[in-house]
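[1] can't give you the sequence, but here's the structure:
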């Protein structure tokens, strides 16, 4: 029964080609041992080369080492090359802070990748089955997972220069146990599979039996849902990638800038996937705790009335709304300390990479320029010297041109829609009494030619 189902599934889904070299992940449990036995039974008809990979995660001391030796002995009896490794996963957990399941997976798959390269395998065969699939789909839905992760366990995916394949997604746990009995296999049983501290175990022991009782075909329906969803997601992601490529993203100094107007126009179903693509680009390894809640938080920033707000994502990533842009960045947005006396005449280099140039003028000078937001001309008075550049301070006020009174600097920033993080590093030119005489980029100050001496200040970014 199992052989017929799996062989038909392999041929339908084109999982195995003739002359393939297949690395088989074998723990020694019923599922993986049955998979090895099945592949060994079709080895001649497909002209396959099989290699077994086994990892002892060293959680259970001598017990797990005995499983290592058991798999090694099976391979010796069946004439299959064996590649084993004992990895100190408890130490890896201590060093990385990852949970046991994620840490085990990281170490195991790293070993698989190395052995695939070593033996030039085209495929890595793993023994996940329909029950595993149902558990994964339900766990992900309840966890709030979004996007492609909702499909659960993919039938095949690229890995280590080849493919991971899962032929046993055609059969159930019950089919596998029956096959083990028929083939007189004596698999090892991991006692941790019975512990209720693991989410998957609780789904396996309590939730899946109820679902099967409601509908005996439930596992078939969940598997079909997974395969259909994978196709649908693949199609939608193609459309999302086109939208992503048209966003005109800019990246500088570790900050990815996304135009709100462009992202806001993307239809919601594609918008969620475009955000996924952005996060995939930024995260080298996407956090395990990532869910649809984080996508919704980012989407909410597109319509948030507050022009300067942010959301915190896992692993230190923040998304900050800065008027018409979303800024994706790890940690706090950078700010630069500005505190220098200006050279008059001369050039003063600032910590933000800009340069302030000052030129002395007299009524006959030919260097007078038309004032702009980046060039100003001021009367030169000994009472004002020295001039300095500094950062803004709480309560700063300045005197607008043509006004007798003073105005809050904060209001000027708001009028020009300067993002909060940029205000912190904005250059402010002050006199020796710490009175603001010019705000480069925001204030236009001009002095017509007069008999009195003057100074021209240019801010060059």
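    Okay, I see it. Quantities reported herein were computed from a predicted structural model and do not represent experimental measurements.

[2] When you work out contacts or count neighbours from here on, use the C-alpha atoms and nothing else.
    Fine.

[3] Packing partners of the biggest helix by length in the chain?
    When the chain is parsed with DSSP state H, its longest helix is helix 218-245. If you count contacts as 3 or more C-alpha pairs under 8 Å, 6 or more residues apart in numbering; DSSP states H and E, helix 218-245 packs onto helix 130-143, helix 208-214, helix 268-282.

[4] what angle sits between it and helix 130-143?
    Helix 218-245 runs at 50 degrees relative to helix 130-143, counting by axes from the mean of the first three to the mean of the last three C-alpha atoms, to 10 degrees.

[5] Pull out the buried residues from helix 218-245.
    For helix 218-245, the neighbour count (16 or more other C-alpha atoms under 10 Å) marks 218-220, 222-223, 225-227, 229-230, 233, 237, 240, 243-244 as buried.

[6] ok, and what's touching stretch 316-325?
    Counting contacts by C-alpha atoms under 8 Å, 6 or more residues apart in numbering, the residues outside stretch 316-325 that touch it are 257-261, 298, 301, 307-313, 326-332, 417-420.

[7] Give me the subset of those that lies in helices.
    Counting by DSSP H, the members of the contacts of stretch 316-325 that fall within helices are 260-261, 298, 301, 420.

[8] Drop anything exposed from those.
    For the ones in helices among the contacts of stretch 316-325, burial is judged from neighbour counts taken by 16+ other C-alpha under 10 Å, and it is met by 260, 298, 301, 420.

[9] dropping in the other structure now:
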């Protein structure tokens, strides 16, 4: 039986990648083309073997008028013969193109995925089955090779990936386009062809009709080799990404208010360059709510040039107002508008917890013993007056513990190599007379904690 020969090719691929479990609910996306129709017939066969509950969805993009409508009705009619429920969804691609300034293919793709996601969440499907085949994989890899310079982008179409309430699976990636058409012919499946698939105005079609035939002429199993390559690249990339996450956790300091990232250059550069590159992109993913499409390899190159500059201070401008500043041995990523947010003065609750504008907290408690302080703590004699946190002012000075006399706050920041853009918003603990008691994280004032004091205030700074 023909479908059994198809299963002999596809089932080992499914088993190797653990694509589907028995007794699952599967949403099958069918357009009416050869690949999705073969997928539909194969999933119908597989449903008996694995006790699957299938539901087909076909999307009418309304780009070809009556012909698009007939395509959707054709799929619905075929599903009725196979006794598989089918849902037709209609979307307005042209409206989306106008509103979002997107190309036809991108707008159509996004609308399809929105429908699939909604249906999976609403009805609790475990899998969304798509009909991508080996030639699609080959096209994708060639397109990415001509557009991207990052190794992590050169991975191709995943066989399986998380999506909505379950996973997207692509069981036919092991077949070539020619094999799909041959099986359709043998199974007497007559696909409906979209004329737009012949136009080389679309980039994918250019690769499909102009480039792939020459490659397949030289090597008929090129799609198998490329599929193996993408699987190995994905496995390698998963490992490298996990290691890059460890790098970020160990060497990068994140702040939420304002949203920024600071890294210590010598510590960062102890890691392999492959991990540094991936950590750079993890940092950008953290900072950008929506990653801009204009981040390129050039931005990556500029960043690494910045790390190796001999200048103590240098700055890069990234999209959406993100600035990357080098200051001595540190680099800070911060949005330009966030730098202008002044640290507001705030009274400290004693005892209690006070949240600061930068997202940190100061916990205060009253103690009776003159205990040793940790670096993130300060112990002062109990006073009746108020304690506050504020930013710096012109002419600020303080009596630094361990030094004779006072020092200008400006000089302290310079000596400690604090970047200029951080100085105005550095949190300072002051008393009711506005005297600086603690430049938090840097220096503490010389305050007597004599034994005659019965109570103390212990302040703990929590980032």
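    Everything's here; your move. Keep in mind the model is a prediction, meaning the values are calculated, not measured.

[10] What range does stretch 156-165 of the first structure cover in the second structure?
    Following TM-score structural alignment, the partner segment of stretch 156-165 of the first structure in the second structure covers residues 160-169.

[11] So what's the gap between that stretch and the chain middle?
    Centroid separation for stretch 160-169 of the second structure versus its chain: 16 Å, with C-alpha atoms, centre = their mean, to the nearest Å.

[12] and that stretch, how far apart are its ends?
    Taking C-alpha to C-alpha, to the nearest Å, stretch 160-169 of the second structure runs 5 Å from one end to the other.

[13] Contacts for that stretch next, please.
    Under the criterion C-alpha under 8 Å, 6+ apart, residues 17, 19-20, 117, 120-121, 124-130, 159, 170 lie in contact with stretch 160-169 of the second structure.

[14] Pick out the residue nearest the middle of the first structure.
    For the first structure, residue 283 is the residue whose C-alpha lies nearest the centre (C-alpha atoms, centre = their mean; 2.6 Å).

[15] For residue 360 of the first structure, see how far away that one is.
    When distance is defined by C-alpha to C-alpha, residue 283 of the first structure is 51 Å away from residue 360 of the first structure.

[16] Residue 124 of the first structure too?
    Look at residue 124 of the first structure and residue 360 of the first structure: by C-alpha to C-alpha, they are 74 Å apart.

[17] Neighbour count for those two, which is higher?
    The residue with more neighbours, out of residue 124 of the first structure and residue 360 and counting by other C-alpha atoms under 10 Å, is residue 124; that gives 28 against 19.

[18] Isn't that one up against residue 26?
    No: when contacts are counted by C-alpha atoms under 8 Å, residue 124 of the first structure is not listed as touching residue 26 (10.8 Å).

[19] Identify the contacts common to these two.
    Contact criterion C-alpha under 8 Å, 6+ apart; residues shared by residue 124 of the first structure and residue 26: none found.

[20] what about stretch 10-25 of the second structure, how long is it end to end?
    19 Å.

[21] so that stretch matches what in the first structure?
    Stretch 10-25 of the second structure maps onto residues 6-21 of the first structure, going by TM-score structural alignment.

[22] Now for the counterpart of residue 335 of the first structure in the second structure, how many residues are close by?
    In the second structure, the residue matched to residue 335 of the first structure (TM-score structural alignment) is residue 340. For residue 340 of the second structure, the number of neighbouring residues by other C-alpha under 10 Å comes to 12.

[23] re earlier: what's the mean deviation for the longest helix of the first structure versus the second structure?
    In the superposition with the second structure, the average deviation recorded for helix 218-245 of the first structure is 1.5 Å (mean C-alpha distance after the TM-score superposition for the first structure).

[24] What count of nearby residues applies to the aligned partner of residue 193 of the second structure in the first structure?
    Under the alignment by TM-score structural alignment, residue 193 of the second structure pairs with residue 189 in the first structure. When neighbours are defined as other C-alpha under 10 Å, residue 189 of the first structure has 13 of them.

[25] same thing with the one 3 residues further on?
    Burial of residue 192 of the first structure, expressed as a neighbour count using other C-alpha under 10 Å, amounts to 12.

[26] next one: residue 406 of the second structure
    When neighbours are counted by other C-alpha under 10 Å, residue 406 of the second structure registers 13.

[27] and it, what does it touch?
    Residue 406 of the second structure makes contacts with 397-400, as judged by C-alpha under 8 Å, 6+ apart.

[28] how about 6 Å then?
    Contact criterion C-alpha atoms under 6 Å, 6 or more residues apart in numbering gives 398-399 as the residues in contact with residue 406 of the second structure.

[29] So residue 259 of the second structure versus residue 299 of the second structure, what's the distance?
    As it turns out, when the distance is counted by C-alpha to C-alpha, residue 259 of the second structure lies 20 Å from residue 299 of the second structure.

[30] how close does the alignment partner in the second structure of residue 177 of the first structure get to residue 157 of the second structure?
    Taking TM-score structural alignment as the criterion, the aligned counterpart of residue 177 of the first structure in the second structure is residue 181. With distances defined as C-alpha to C-alpha, the gap from residue 181 of the second structure to residue 157 of the second structure amounts to 21 Å.

[31] try residue 259 of the second structure
    33 Å.

[32] Pick out whichever of these two has more residues nearby.
    Between residue 259 of the second structure and residue 157, counting by other C-alpha under 10 Å, residue 157 is the more crowded of the two (22 against 17).

[33] Can you tell me the SS state at that one?
    Secondary structure for residue 157 of the second structure, judged by DSSP: H, G, I helix; E, B strand; the rest coil, is coil.

[34] do the same with residue 85 of the first structure
    strand.

[35] Tell me the one among the buried ones among the ones in helices among the contacts of stretch 316-325 of the first structure nearest to residue 65 of the first structure.
    Lowest distance from residue 65 of the first structure to these (C-alpha to C-alpha) belongs to residue 298, with 46.9 Å.

[36] Need the counterpart of the closest one in the second structure.
    With TM-score structural alignment as the criterion, residue 298 of the first structure lines up with residue 303 in the second structure.

[37] likewise residue 268 of the first structure?
    Looking across to the second structure (by TM-score structural alignment), residue 268 of the first structure lines up with residue 273.
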